[in-house]
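Visitor: Sequence first, predicted coordinates after that:
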Amino acid sequence: MSGPVGGNQAMTTTSGQLKAQIGPSILNADLSSLANECHRLLGCGADYLHLDVMDGHFVPNLTFGHPMVASLRRSVPVALFDMHMMVSEPLKWVQAMSDAGANQYTFHYEACGDDDQQVFDCIRRVREANMRVGLGIKPNTPVDKLFPFIEELDLVLVMTVEPGFGGQKFMTDMMTKVETLRQRYRQLDIEVDGGVSLDTVGQCADAGANWIVSGTGIINAPNPQQVIRQMRDVVNEAIERSQLDR
């Protein structure tokens, strides 16, 4: 694997402060020229690339698997690949995604059937495969379902739309989950995904999210570089304000 992040270190500055990370969701890009699109987005300042893996079971849509990730890694050797695993059997794909070049493996709590042991088993497997580990929840899942696992995670993902399709409206009420997590876990990387644009990133940042996934909000923008820069500034400014308020 290659990329700007190794091991299980949180995305912080040298002072230990959380850092904004802006990741375009490449599923919204031109899939006929995906490697070129990835290079374009990285050239625009993207901190990482968010890859949505859907199996047609956990969510009704179907995207791609580890062979495509391996092919993309050969063309894009230096980038953090953040795998959003919207799959019904997250354990099944851990090693294959690691071998393909993934850096971070975020699976869904709901895919484990409300079985905490399955969640812990998947976390352990991801660690053993030398990837950062993330755990996500859908909008209808209470945030406290994440609490037993936080100490074992690098990142939590709060979905701000129902997973499976792009272009949905941002769910403002999901920000209470982000706020709860940030109040309890000051140094945790918190990612939001779904309907995030320049119009909504401020809400995410003020609630405490520092990893921002944006699909159409970045990729369809006339100037993606400017959007990424503005999003990063908004998040970093919110982080600075939170540090002053402590």
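Guide: Cool, the structure landed.

Visitor: C-alpha only now, for contacts and for neighbours.
Guide: OK.

Visitor: Report the contact partners of the nearest residue to Val196 once chain neighbours are set aside.
Guide: Excluding its sequence neighbours, the residue lying closest to Val196 (CA to CA, 6 or more residues apart in numbering) is Ser214, at 5.3 Å. Contacts for Ser214 (CA atoms under 8 Å, 6 or more residues apart in numbering) come out as 22-25, 193-197.

Visitor: Distance check, Ser214 against Lys138.
Guide: The spacing between Ser214 and Lys138, counted by CA to CA, to the nearest Å, is 17 Å.

Visitor: Next: Gln226.
Guide: Per CA to CA, Gln226 is found 30 Å from Lys138.

Visitor: out of those two, which sits in the busier spot?
Guide: Lys138 (18 against 14; other CA atoms under 10 Å).

Visitor: picking up where we left off before, okay, the contacts of Ser214 in JSON lines with secondary structure and distance to Asp52 next?
Guide: Formatted as JSON lines, the contacts of Ser214 follow (DSSP: H, G, I helix; E, B strand; the rest coil; distance: CA to CA, whole Å):
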{"residue": "Ile22", "secondary structure": "strand", "distance to Asp52": "15"}
{"residue": "Gly23", "secondary structure": "strand", "distance to Asp52": "12"}
{"residue": "Pro24", "secondary structure": "strand", "distance to Asp52": "11"}
{"residue": "Ser25", "secondary structure": "strand", "distance to Asp52": "7"}
{"residue": "Asp193", "secondary structure": "strand", "distance to Asp52": "11"}
{"residue": "Gly194", "secondary structure": "coil", "distance to Asp52": "12"}
{"residue": "Gly195", "secondary structure": "coil", "distance to Asp52": "14"}
{"residue": "Val196", "secondary structure": "coil", "distance to Asp52": "15"}
{"residue": "Ser197", "secondary structure": "coil", "distance to Asp52": "18"}
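
Visitor: And here is the other one:
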Amino acid sequence: MPEIAGSLWSVPSERQLEAIERLQAAGLRRLHWDMTDGRFAKPGGFTASRALALTQATGLAAEAHIMAEYPLQEIDAWSEFCDLIVVHAESPRWAQAIDRISARGCIPGLAISPGTPAAVVPADMAVLCMSITPGTAGSAFNDTVLNKVSSLRNASSQRRIGLDGGVQRRHVESAEEAGANWLVVGTDLFLSGAAHLWNDLLRRNA
């Protein structure tokens, strides 16, 4: 059963706490915080301080997805409250950021954009496969990413493999069959009116 991480990128700031609490009551146990530098991906997402405040207010587990050209300088702030931090394989010096994540006691992960091959990810490292261009929250899911997930799962039976970008409830079964055990869900969970369709999975995640 894939772990569900809720992304609030598209949720208006005045509704974020209420949205988290509503899904928390349904069984949500993990938050996914996106951060961009405005260069690697268009401006958006969260500052570490805002994400920390919302995380502390709800007591949920948290992970960070850093979409930045030079993510190393961002690591320490996010490692204060996130147990998993993901940086992009397309970022220069991503390996230094991965080392820093580990040194800070967090699980490192590598995100790969749609055009990046699965082979760039080191064996057994957690990997987040993007179905959409980073920073374009609300875009439609591209199911060709499932081939990449399958390739990664065939190469490693144990690693954490995630999907991010346009994930809807109807994609869960095919994602799981391909080998994903971690799903980042935003619009379909918080804004589409389809949150009730996730209740069975959220209860099983709880």
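Guide: On my side now, so go ahead. From a predicted model like this one, the values you see are computed outputs, not experimental measurements.

Visitor: wait, what's in contact with the spatially most central residue of structure 1?
Guide: Per CA atoms, centre = their mean, the C-alpha nearest to the average position across structure 1 is that of Glu191, at 5.3 Å. Glu191 of structure 1 makes contact with 155-158, 209-213 under the criterion CA under 8 Å, 6+ apart.

Visitor: Tell me which entries of the residues you listed lie within strands.
Guide: Those of those mapping onto strands are 155-158, 211-213, per DSSP state E.

Visitor: now the strands: where do they sit in structure 2?
Guide: Using DSSP E, strands in structure 2 cover 3-7, 30-36, 61-67, 84-88, 107-112, 126-130, 161-164, 182-185.

Visitor: what stretch of structure 2 does stretch 79-93 of structure 1 fall on?
Guide: Matched against structure 2 by TM-score structural alignment, stretch 79-93 of structure 1 falls on residues 60-74.

Visitor: who touches the biggest helix by length in structure 1?
Guide: In structure 1, with assignment by DSSP state H, the single longest helix is helix 224-245. Residues from elsewhere that reach helix 224-245 of structure 1 (CA under 8 Å, 6+ apart): 18-22, 41, 44-46, 198, 201-202, 205-206, 208-210, 217-218, 221.

Visitor: Tell me which residues of stretch 164-172 of structure 2 come out buried.
Guide: Buried residues in stretch 164-172 of structure 2, defined by neighbour count with 16 or more other CA atoms under 10 Å: 164-168, 172.

Visitor: That stretch: end-to-end distance?
Guide: OK, stretch 164-172 of structure 2 end separation, CA to CA: 12 Å.

Visitor: how far does that stretch sit from the chain's center?
Guide: Here the centre of stretch 164-172 of structure 2 is set off from its chain's centre by 12 Å, with CA atoms, centre = their mean, to the nearest Å.

Visitor: quick one: it aligns where in structure 1?
Guide: Going by TM-score structural alignment: stretch 164-172 of structure 2 matches residues 193-201.

Visitor: Ok, stretch 32-51 of structure 2 next?
Guide: Aligned using TM-score structural alignment, stretch 32-51 of structure 2 spans residues 50-69 in structure 1.

Visitor: got a list of contacts for that stretch?
Guide: Applying CA under 8 Å, 6+ apart, the contact partners of stretch 50-69 of structure 1 are 23-27, 81-88, 96-97, 100-102, 111, 163-165, 213.

Visitor: what do you get if the cut-off is 7 Å, keeping everything else the same?
Guide: Here stretch 50-69 of structure 1 makes contact (CA atoms under 7 Å, 6 or more residues apart in numbering) with 23-27, 81-88, 96-97, 100, 163-165, 213.

Visitor: follow-up on the earlier one: and the contacts of Glu191 of structure 1, which are buried?
Guide: Buried among the contacts of Glu191 of structure 1 (16+ other CA under 10 Å): 155-158, 209-213.

Visitor: Quick one: these as a markdown table, columns for distance to Arg186 of structure 1 too.
Guide: Output for those, formatted as a markdown table (distance: CA to CA, whole Å):
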| residue | distance to Arg186 of structure 1 |
| --- | --- |
| Leu155 | 12 |
| Val156 | 13 |
| Leu157 | 15 |
| Val158 | 16 |
| Ala209 | 11 |
| Asn210 | 11 |
| Trp211 | 14 |
| Ile212 | 17 |
| Val213 | 20 |
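
Visitor: sorry, back to before: would you turn the contacts of Ser214 of structure 1 into JSON lines with distance to Thr106 of structure 1?
Guide: As requested, the contacts of Ser214 of structure 1 are exported to JSON lines (distance: CA to CA, whole Å):
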{"residue": "Ile22", "distance to Thr106 of structure 1": "16"}
{"residue": "Gly23", "distance to Thr106 of structure 1": "14"}
{"residue": "Pro24", "distance to Thr106 of structure 1": "16"}
{"residue": "Ser25", "distance to Thr106 of structure 1": "14"}
{"residue": "Asp193", "distance to Thr106 of structure 1": "12"}
{"residue": "Gly194", "distance to Thr106 of structure 1": "15"}
{"residue": "Gly195", "distance to Thr106 of structure 1": "19"}
{"residue": "Val196", "distance to Thr106 of structure 1": "18"}
{"residue": "Ser197", "distance to Thr106 of structure 1": "21"}
